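>>> okay, structure incoming, though there's no sequence with it:
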């Protein structure tokens, strides 16, 4: 199995060192870079070899916090998946970070097994959803005014096939799995995904799922 390379940024030394030890015990997952703030992380990424596929990121850090670091990571390293590790459980933190395009949001008190599951899932499927995320989404959507019709919000309407692909993406199916289910090529699915990203303005798979939930295109219960 190809090893998964991970970076971690957290200013709490004891927590960071503990996470490094835990992650390095996972099979075929290795921490290749650690930093105590977002700026140090970005400096380290500039020369990191190998480059990490996943970054575990704390929200509250000096010099450059998790939110600003996430924005810069997406600009400079769009292929790196970002997993937020946070003590903040407020819905607004969870949904805001998912809107920014992070691949997962984990509380710092989760079990090591969930950290491992999240890392493997975001590498394979781009996004990892847990009950914390779904609960935050339900609560936020229930307290907001209904949005306009889907066709009023998009520069162009989604085609029936794009909606079909979107629903399968929400079920965390990979491009090969969707292609097999719809009896088309992987390239065709990649084209539909690119079109969905362009039409919805989403940054990644997490953004597409958020869009689908906000517009009642998917039942949240299928996400777990």
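Sure, I can see it. Note that the coordinates shown come from a computational prediction; the quantities given were computed from them, not determined experimentally. Residues are numbered from 1 along each chain as shown.

>>> from now on I want contacts and neighbour counts done on CA atoms only, so please keep to that.
Fine.

>>> quick one: list the elements packing against the helix or strand containing residue 118.
Element membership for residue 118 (DSSP states H and E) is helix 112-125. With contacts taken as 3 or more Cα pairs under 8 Å, 6 or more residues apart in numbering; DSSP states H and E, helix 112-125 sits against strand 81-86, strand 104-107.

>>> which residues sit against the shortest one?
With Cα atoms under 8 Å, 6 or more residues apart in numbering as the contact definition, strand 104-107 has outside contacts at 82-89, 94, 97-98, 115, 118, 122, 127-129, 132-133.

>>> can you list the buried residues in it?
104-106 (16 or more other Cα atoms under 10 Å).

>>> follow-up on the earlier one: return the set of buried residues in the next helix-or-strand element following the helix holding residue 118.
Downstream of helix 112-125, the next assigned helix or strand under DSSP H and E is helix 131-142. Across helix 131-142, burial judged by 16+ other Cα under 10 Å covers 133-134, 136-137.

>>> got another one to weigh against that:
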């Protein structure tokens, strides 16, 4: 993981945004690059050369809201990891935001440690799904309460090794950790990850996890 994480906070609630900015600046290796009161202000900052690794975005904002801003970032700045931080716990909304490329989804009543964990995880692994998000994704499939591993209905052919890699990706392991677990080189793991992304047709690691959930390839442990 890079030594310093450049972070943006986008929220129209001044006191909340300012308090979050103070918190971020108090954490070693976190650098608050900008705090913005709305989507257009953040877009302007990016177009003026602001370099961001992680954007923490509220959903309810005047003008360009969080849903629209996330879509814009996925299309124009896909390297930025978007963390939705909101007061909305609606499962359909959670699923929509993750399907639209958000790397994580948190409630505003989360504690400091979960926020830190989430920021570090999305930089390290590309996504972070807590139990609330996993439950929303699980329920969105309208399947049995107990998911079983089966590749019989998967529309693509996944090799045994790719299944092993996919399983470890879903357990929040990065390429180095997967390589150590499977006694393979990091380059080989990168190849399997790229192959999975190409076969599935997704663009992010989170997309691999969504695919695994949809086709019952992992046990969420919920």
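Perfect, I can see it now. A quick note: this is a predicted structure, and the numbers were derived from the prediction, not measured.

>>> TM-score, when you put one on top of the other?
After superposition, the two chains reach a TM-score (TM-score structural alignment, normalised by the length of structure 2) of 0.90; 217 aligned residues with a Cα RMSD of 2.1 Å.

>>> filter the contacts of strand 104-107 of structure 1 to the buried ones?
Using 16+ other Cα under 10 Å, the buried ones in those are 82-86, 94, 97-98, 115, 118, 122, 127-129, 133.

>>> the one helix or strand residue 187 of structure 2 maps to vs structure 1, average offset?
For residue 187 of structure 2, the element it lies in under DSSP H and E is helix 186-200. Overlaying structure 1 shows helix 186-200 of structure 2 at a mean distance of 1.5 Å from the equivalent residues (mean Cα distance after the TM-score superposition for structure 1).

>>> quick one: name whatever helix or strand follows that helix.
With DSSP H and E, the next secondary element past helix 186-200 of structure 2 is helix 205-214.

>>> which residues does the residue lying farthest from the centre of structure 1 contact?
In structure 1, the residue that sits farthest from the middle, by Cα atoms, centre = their mean, is residue 183; the gap is 27.4 Å. The contact partners of residue 183 of structure 1, taken as Cα under 8 Å, 6+ apart, number zero.

>>> in a markdown table, list the buried residues of helix 131-142 of structure 1 along with distance to residue 57 of structure 1.
Listed next are these as a markdown table, based on distance: Cα to Cα, whole Å:
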| residue | distance to residue 57 of structure 1 |
| --- | --- |
| 133 | 17 |
| 134 | 20 |
| 136 | 19 |
| 137 | 21 |
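
>>> what's the burial count for the spatially closest residue to residue 79 of structure 2 that is not a sequence neighbour?
Nearest residue to residue 79 of structure 2 in three dimensions, chain neighbours excluded: residue 53, at 7.2 Å (Cα to Cα, 6 or more residues apart in numbering). Residues near residue 53 of structure 2, counting by other Cα atoms under 10 Å, number 19.

>>> distance of the spatially most central residue of structure 2 relative to residue 128 of structure 2?
For structure 2, residue 103 is the residue whose C-alpha lies nearest the centre (Cα atoms, centre = their mean; 1.4 Å). Plainly put, residue 103 of structure 2 is 6 Å away from residue 128 of structure 2 if you go by Cα to Cα, to the nearest Å.

>>> need the overlap of contacts for the two.
By Cα under 8 Å, 6+ apart, the residues touching both residue 103 of structure 2 and residue 128 are residue 122.

>>> residues contacting residue 83 of structure 1?
Contacts for residue 83 of structure 1 (Cα under 8 Å, 6+ apart) come out as 54-57, 102-106, 119.

>>> let's see it at 10 Å
Residue 83 of structure 1 is in contact with 8, 54-58, 70, 97-98, 101-106, 115, 118-119, 122, 127-128, counting by Cα atoms under 10 Å, 6 or more residues apart in numbering.

>>> residue 149 of structure 1 now?
residue 215.
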